[in-house]
Structures are given as structure tokens and as C-alpha cells.
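when you get a sec, could you give me coordinates for this:
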Amino acid sequence: MTTEALFAEDAYRREVTARVVAADERGVVLDRTVFYARSGGQPGDAGTLRWEGGEAAVVEATKGEAGAILHTLAPGTAVPPVGAEVEATLDWARRHRHMRMHTTLHLLCSVLPGIYATGNQIGAEKSRLDFDLPDPPAKEWFTERLAELVAADHPVGMTWITEAELDANPQMVRTLSVQPPRGAGRIRLVRIGPEAAPVDLQPCGGTHVCSTGEIGRVEVLKLESKGRQNRRIHIVLPE
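Predicted structure coming up:
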């Protein structure tokens, strides 16, 4: 019952016609979807499912069993029948905010080379990244560095490597709290900057913008101490 995850190859696809393969009170499983399932600190997508004679609001997509993506419906809503053809449409404004935020967190990693992230949370309004960093620079320093990287409009792309290649280059993993998913035999890398000299390169299954210029203005709201060495960096995207 594996769901084809179309967002892994094209984060800008907003809708798709799909077939219902399972449906119950927990949610709806489609044969393919544009809805990102919650993982790695990024929330699952929301949106709508429409079919002949019905419509339902998806409150969040989550991971189900055996590679399935579960579209959790709003309480009391209609459930499409198994076998029905549905039009699955994202809440694009929310998804695009997540894409901009997620790419910004990768840029934060790039300005702290050799420092591991210990936790993260992506949100449409505010996001945060935790680092093993006892003596961080001031929040203004981070805001300035991020502004420079956004203004440079670096391309954002992806490539795939084998699990064995990642094992041979463990330094690619920048997060201690989230490890790349294994078992499929390959790992997706997100690259910011040119292939020959990337600004950032690390395993990631989330959705991202196609260039840093698309992020827009970033502000580091505050730095927070979360232990002897752990520092939490809060970011917002002012309109």
C-alpha cells in the first residue's frame, strides 16, 4: 500500500488526480499524492480532497504503515469510497511557507560549519533550530549572514546517493535528532549552491524552494538557552 510521494521529485506540484486505496476513520490513503507527510520537524500538508459527489478537508498528512501516506480528514467530514478517483489539492500558501522556512534552516546550518543541530521545528509562522553551541554569535549576526545568502540567490537542487555512500561520508548528516530514513537503498541529498562548491549539502526528505532568493526577508527573532550548551535559534519570515 505504498503511496507514490510526488513531492520528493517536484515540491511545486500543487494537485494531482489519484485513486483511493484505503479509507477509514483514521484517514485516506491514495495511490499517489502531493501531500508531504509529517516528518523531520516539518508538518504534514493540509488541503482538500474532491471526488464525484463529495469533498473533504485534509487537516494534515502523516506517515502510515508500509510506506503509505495517510490524509487525516477533519472530524465529521465525508470519506471518499475505496476505488474513487479524487483530486488532491494542497493548501499551497501554507506549504510554500514551510518550503521557505525549511530552506532557511539549511542556510542556518551552513553558517555554522562543523556544528551539529540537536533539534528543529518548522512552522508557517515561526521556526527554530537547536545547536550544540555554547557561545553563539548575536542574533543580528545570524540575520545578516542569512540575508547575504538569500540575496545571493543560490540554486537549490537535489541528488540521490546510496546508503553505503552516506556511511562513507557521515559528516553529511548535520542533525543529531533526525536521521535520514533508511531501508530504500538510497538517500536524497538537498544541495544549496553549485555542485562544485555547495553552500550546504545534507540528507533531507523535506520540501524546499528552488533558490534562496525565493525565501525573502528572514529575521532571527531570538536566541534561547536550552541547557549548558544547547542554543535555540528562532526565525520568522516578515512579510
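
only C-alpha atoms from now on, for both contacts and neighbour counts.
Fine.

chain neighbours aside, what residue packs nearest to Ala88?
Spatial nearest neighbour of Ala88, excluding adjacent residues (Cα to Cα, 6 or more residues apart in numbering): Leu49 at 4.7 Å.

gap between the one you found and Ser39?
21 Å (Cα to Cα, to the nearest Å).

settle it for me: which of these two has more neighbours?
Leu49 (24 against 15; other Cα atoms under 10 Å).

so how far is Glu224 from the residue of the chain most remote from its centre?
Most distant residue from the mean C-alpha position of the chain: Gly53, 32.7 Å away (Cα atoms, centre = their mean). According to Cα to Cα, Gly53 and Glu224 sit 51 Å apart.

circling back to that earlier point, please look at the residue nearest to Ala88 and Glu85 and confirm they touch.
No. When contacts are counted by Cα atoms under 8 Å, Leu49 is not listed as touching Glu85 (9.8 Å).

contacts only, for Ile215.
Arg100, Met101, Thr103, Thr104, Val150, Val209 (Cα atoms under 8 Å, 6 or more residues apart in numbering).

apply 6 Å and report the result again.
Arg100 (Cα atoms under 6 Å, 6 or more residues apart in numbering).

to compare against the first, here's another:
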Amino acid sequence: MDSYMKEFDAKIIKVNQNEVVLDKTLFYPEGGGQPHDTGKFIRSGEEFKVINVRKSGGDIIHVVDRVGLNVGDVVHGIIDWERRYKLMRMHTASHIISAVIHQQCGALITGNQLGLEESRIDFNLEYFDRNVIEACVEKANEIIAQGLQVKSYFLPREEALKIPSISKLASQRLPSTELLRIVEIPGVDIQADGGTHVKNTSEIGRIVVKKLENKGKNNRRIYFSLQK
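The predicted structure is shown next:
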């Protein structure tokens, strides 16, 4: 999926009250710590707000603000770009922070949640040294300022699993699909990832640490925001 595509046309193939499945979609469903897209459908000039998007089995469920859509309807989908782009910047920033902390401290991710204004990442760090974390974030900002390309592509699962640190999750929860989508920032990070990202690190802005928390044994949490 091209994260920069904002509009598309599709046909409705399933309807359950105000829940709709399309034959194709650009809406990102909630998953992997990234919130869902929002936006709207337009059918013959009539507008339906898309307020939630989630996966269910093999379907992507679009929840709209009211009933009225029917199987066979053709809709024009429009993504809320401001929301999408904020999350793209946050997501790519989180990859860079995670890569630097993994490289410097050997830590893996135990949890994360992206937000529009503030995000958090949890790491399995044995020792909690604020100076070390802040130095890692400063290194991440230096990387961002280099204006590096962010690439995405697919690899066969067996080939992808041969890449060191292809997942920086402590639980190693990779999809069981034959093809894995890879997001790579050359020389910095390479991970299996299905979310939306910017094309160049210069789009991210500057990472600002908001708060550091000790969440128990070997679990440290970083809250951060972005400045343009």
C-alpha cells in the first residue's frame, strides 16, 4: 500500500448494519500499536463518515457513522490525511528510536502505542539510565536530519527471517504469511512491518522526550512527541 494515496473507488461486498467490507481499500485497520485511519465514503453525493477500521478474520471492517450503505454500492473513499500523516511520522520515528536503542543497549520492544500528539515505546532494559536514553534519542534525531530514504518492499518469509533483527519485538510475533512486508531505512533499520510510513526521514521532524517511566522489572517506557 502506498501510504501517500488519499482517495480511491471501491465496491461494497459485505454489509452488517453500519459495518462495511470493500473489494479493496486504502484505510489502515488498527494493529501493531498503530491506530486506524478515519475518513469518509461518498456514494452519489451522500457522505458517510468512517469512524473505525479493524481486521476481522480475512476482512477489513469499516465502521461508518450510520446505516444506509448496501452491497453492490460503489463508494469513493477519502482518507483523513492530517491524521494519517501524523501517524506516519510517528511510526517511522518509533522505528528509528527502537533501532538506536537496540544497537546501543541490546533492548527489544515489549509494547508500543502510537498517538497523534504523543507516542510511547516499552523496552526490556535491565538498567534505567536517563542519560543513556536521552543520548539515544539525540542520535535518532541526528539520523532523521540526514534525510534518509524509507523503503518498503516484500520478501518471501524464509528469506526475510534470515535478516538479523528483522523483528525488534521481544515476543517475535511475525505474521504467518508467505510474504512479509519489509520497511527499511538503509544503514539504520530493517523490520517486518505492515504500517504506514513517510518516504524520507526529513519529514518526521525532531523527536522530543516527554517522560521516562520504570514499569517494573526490565520494563522501561519512553513517551515522545514530534516537533516540525
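
residue closest to the middle of the first structure?
Geometric middle of the first structure (Cα atoms, centre = their mean) lands on Gly206, at 3.0 Å.

just tell me what that residue corresponds to in the second structure.
Aligned against the second structure by TM-score structural alignment, Gly206 of the first structure finds its counterpart in Gly195.

any idea how far Lys139 of the second structure is from that match?
From Gly195 of the second structure to Lys139 of the second structure the distance is 24 Å (Cα to Cα).

and what of Ile96 of the second structure?
9 Å.

just Met1 of the second structure next, same as before
Counting by Cα to Cα, the separation of Met1 of the second structure from Lys139 of the second structure is 30 Å.

over to Arg43 of the second structure?
48 Å.

need the three-state assignment for Arg94 of the first structure.
Secondary structure, DSSP: H, G, I helix; E, B strand; the rest coil: Arg94 of the first structure is helix.

skip the chain neighbours and tell me the closest residue to it.
Ala124 (6.1 Å).

map that neighbour onto the second structure.
In the second structure, Ala124 of the first structure lines up with Leu116, judged by TM-score structural alignment.

which SS state does its match fall under?
Going by three-state DSSP: Leu116 of the second structure is coil.

for Val220 of the first structure, give its distance to Glu144 of the first structure.
Val220 of the first structure sits 9 Å away from Glu144 of the first structure, taking Cα to Cα as the criterion.

who's more crowded, these two?
Val220 (21 against 14).

corresponding residue for that one in the second structure?
In the second structure, Val220 of the first structure lands on Val209 (TM-score structural alignment).

still on that earlier bit, the more surrounded of Ile96 and Lys139 of the second structure?
The residue with more neighbours, out of Ile96 of the second structure and Lys139, is Ile96; 23 against 16, by other Cα under 10 Å.

mind checking the SS state of that one?
Assigned by three-state DSSP, the conformation of Ile96 of the second structure is helix.

residue contacts, it?
Ala140.

let's go with 10 Å and repeat that
Counting by Cα atoms under 10 Å, 6 or more residues apart in numbering, Ile96 of the second structure touches 102, 136-137, 139-141, 143-144, 185, 188-190, 201.

and for Asp91 of the first structure?
Here Asp91 of the first structure is in contact with Arg14, Glu15, Phe35, Asp45, Ala46, Gly47, Thr48, Val58, Val59 (Cα under 10 Å, 6+ apart).

what of Glu134 of the second structure?
Glu134 of the second structure neighbours (Cα under 10 Å, 6+ apart): Ala140, Val208, Val209, Leu212.

what's the closest of those to Ile79 of the second structure?
Of all those, Ile79 of the second structure sits closest to Val208, with 27.4 Å by Cα to Cα.

what helix or strand is the closest one on?
Using DSSP states H and E, Val208 of the second structure maps to strand 206-214.

please identify the buried residues of that strand?
Residues Arg206, Ile207, Val208, Val209, Leu212 are the ones in strand 206-214 of the second structure that count as buried (16 or more other Cα atoms under 10 Å).

any chance of these in TSV, with distance to Ser171 of the second structure too?
As requested, these are exported to TSV (distance: Cα to Cα, whole Å):
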residue	distance to Ser171 of the second structure
Arg206	29
Ile207	26
Val208	27
Val209	25
Leu212	22
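
quick one, helices of the first structure?
92-110, 139-151, 163-168 (DSSP state H).

same list (these) but as a markdown table, adding distance to Gly185 of the first structure.
Listed next are those as a markdown table, based on distance: least, Cα to Cα, whole Å:
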| stretch | distance to Gly185 of the first structure |
| --- | --- |
| helix 92-110 | 24 |
| helix 139-151 | 33 |
| helix 163-168 | 6 |
